[in-house]
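S.K.: Could you look at this predicted model? Sequence included:
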Amino acid sequence: MQKNPLANIKLFLFDLDGTLIDTAPDFLTSLNNVLAENNRDLVHLDDIRQFISDGSGKLVEVGFGIDNDHEQFQQLKSALLREYKKNLTSLSKLFDGVKDLIDYLNDKNIVYGIVTNKPLEYAKPIIEFFDELRDCKILICPDHLRKAKPDPEGINLACDKLDINPNFACYVGDHDVDIAAGLAANVPVFACEYGYGSFEKGSQSNEIRIMHPSEIIQFIEKINE
């Protein structure tokens, strides 16, 4: 019988927003500050949570009710990004169970890194802020790539730089682009249903659906019994 590839896992690669860290509250604060500056109605977390992983442009569209071809779109997007840079770590926090998962990986000498579509200027300060992520071995952002997720380039680059065969790696994310990137890289994928993604059940194939990070620990333990 062929052994489960996760039985000999050496590398966990994670998405950032909606997977490791709940950044939605800081996006909400930043968007509402820009809305207030423009005398617009404020929004609630439930209004934008599912769009966090779609980028700042999508948040402008939702908050202001405009399309990306609107004459003020780029100006408002730049204002949102400036505001967000002031609030990167004001309210953001690790998702429940993430610290225990990271501790588990460290105890098992399993390397972990982050492959995100968040630009480096925002991702790096956030990761450095959380002491729990101090052992992160690599951060791959769109700045390092020709093509961001759903292209598998970021996952492949992380494996290459860490000198770990992709056959011993997996990817963890909360969005359709994460699942697609992992499957395209031909690595096992954990799909986090606790995150921001709106993927439907069965929308992709072969991913492992989880509702809490602790399920990853349970899964690894079970296949190694």
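M.R.: Looks like it arrived, so ask away.
S.K.: going forward, measure contacts and count neighbours with C-alpha atoms only.
M.R.: Noted.
S.K.: what about the strands in this protein?
M.R.: Assigned by DSSP state E, the chain shows strands spanning 11-14, 21-22, 93-94, 111-115, 139-140, 169-173, 189-192, 208-210.
S.K.: Format the ones you listed as TSV; extra columns: mean neighbour count.
M.R.: As requested, these are exported to TSV (neighbours: other CA atoms under 10 Å):
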stretch	mean neighbour count
strand 11-14	24
strand 21-22	20
strand 93-94	17
strand 111-115	24
strand 139-140	23
strand 169-173	27
strand 189-192	26
strand 208-210	17
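S.K.: Just tell me which of those strands ends up closest to Ser30.
M.R.: Nearest to Ser30 among the strands of the chain is strand 21-22; the distance by CA to CA comes to 14.5 Å.
S.K.: ok, residues contacting the closest one?
M.R.: Contacts to strand 21-22, defined as CA atoms under 8 Å, 6 or more residues apart in numbering, come from residues 92-95, 195.
S.K.: okay, now the one to match up with it:
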Amino acid sequence: MPISPQRAVLFDLDGTLMDTADDFVTVVNAMRLDYQQPPLDEQRIRATVSDGARALIKLAFTEDESGDEFQRLRQELLDRYLEQLKPGITTSTYFSGIEILLSLLQAHQIQWGIVTNKPWLYTDALLKALNISAPVVICPDHVSQTKPHPEPLFLACEKLRCIPEESIYVGDHIRDIEAGRAANMATVTAKWGYIKKEENVNLWEADAICESPQDLWPTLQALLTL
């Protein structure tokens, strides 16, 4: 029996579809400066972006999540980040090669969308600031369980009218691959993303690993059997 073509390619946002780390570097180091602390190495911040605001506060200020101070710092970071996500201010952008890839998907009538653990408030602000319109965007606000649970991927496929088994998920974190596998999707590791040096992506058991966005189209062609 011939393999049926995949009908959708879904992407994680931060570290996969878009390089958003510089905005976090700006915000974290601005906060540290205000608190009379030296700036952190940019690469340390970039490697922590995919783990969210709590992880960034742990990296930049304190490991202790139990007190009110941790929550205050976390909220300050989020407030500053939202201010950063404005036209002419944000430095976030597509990774090189992604815009061409999206054009190729459209030319081949393959649906695409974004499934992220980034809350809608910040995702919406970012996409509006960059004038980006995706066919579907699923955030934690839209589901009861976030990645690595497959629910967000199922919802994206439902909105795109695509079958999960005929779709692909691309991400730069182990939870992305776990979510994709749980949804019975083909999975691709975006090795260009925010992956810690000590991570062995070969252990994630994705169907494919891509070193750069330029490698992604040939990989998708193989998985899509185009």
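M.R.: Sure, I can see it. This is a predicted model, so every value here is computed, not measured.
S.K.: if we can go back for a sec, export the strands of structure 1 as CSV, with columns for distance to Lys124 of structure 1.
M.R.: Output for those, formatted as CSV (distance: least, CA to CA, whole Å):
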stretch, distance to Lys124 of structure 1
strand 11-14, 14
strand 21-22, 13
strand 93-94, 15
strand 111-115, 10
strand 139-140, 8
strand 169-173, 18
strand 189-192, 22
strand 208-210, 26
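S.K.: what's the closest of these to Lys149 of structure 1?
M.R.: strand 111-115 (8.8 Å).
S.K.: So what's the residue count around the equivalent of Asp51 of structure 2 over in structure 1?
M.R.: Structural alignment (TM-score structural alignment) places Asp51 of structure 2 against Asp54 in structure 1. Residue neighbour count, defined by other CA atoms under 10 Å, stands at 14 for Asp54 of structure 1.
S.K.: buried stuff in the longest helix anywhere in structure 2?
M.R.: If you go by DSSP state H, structure 2 has its longest helix at helix 68-84. Buried residues in helix 68-84 of structure 2, counted by 16 or more other CA atoms under 10 Å: 70, 73-74, 77-78, 80-82, 84.
S.K.: From Phe129 of structure 1, how far out is Pro78 of structure 1?
M.R.: Small correction: residue 78 of structure 1 is Ser, not Pro. Counting by CA to CA, to the nearest Å, the separation of Ser78 of structure 1 from Phe129 of structure 1 is 24 Å.
S.K.: how about the helices of structure 1, start to end?
M.R.: Under DSSP H, structure 1 gives helices at 24-37, 45-48, 56-64, 73-86, 98-107, 120-129, 153-162, 176-184, 214-223.
S.K.: Buried deepest among those, which one?
M.R.: Highest mean neighbour count of the helices of structure 1: helix 176-184, a mean of 23 (counted as mean count of other CA atoms under 10 Å).
S.K.: Which stretch of structure 2 is that one matched to in the alignment?
M.R.: So helix 176-184 of structure 1 sits over residues 174-182 in structure 2, by TM-score structural alignment.
S.K.: how much does the matching stretch stray from structure 1?
M.R.: Once superposed with structure 1, the aligned residues differ from stretch 174-182 of structure 2 by a mean of 0.6 Å; criterion: mean CA distance after the TM-score superposition for structure 1.
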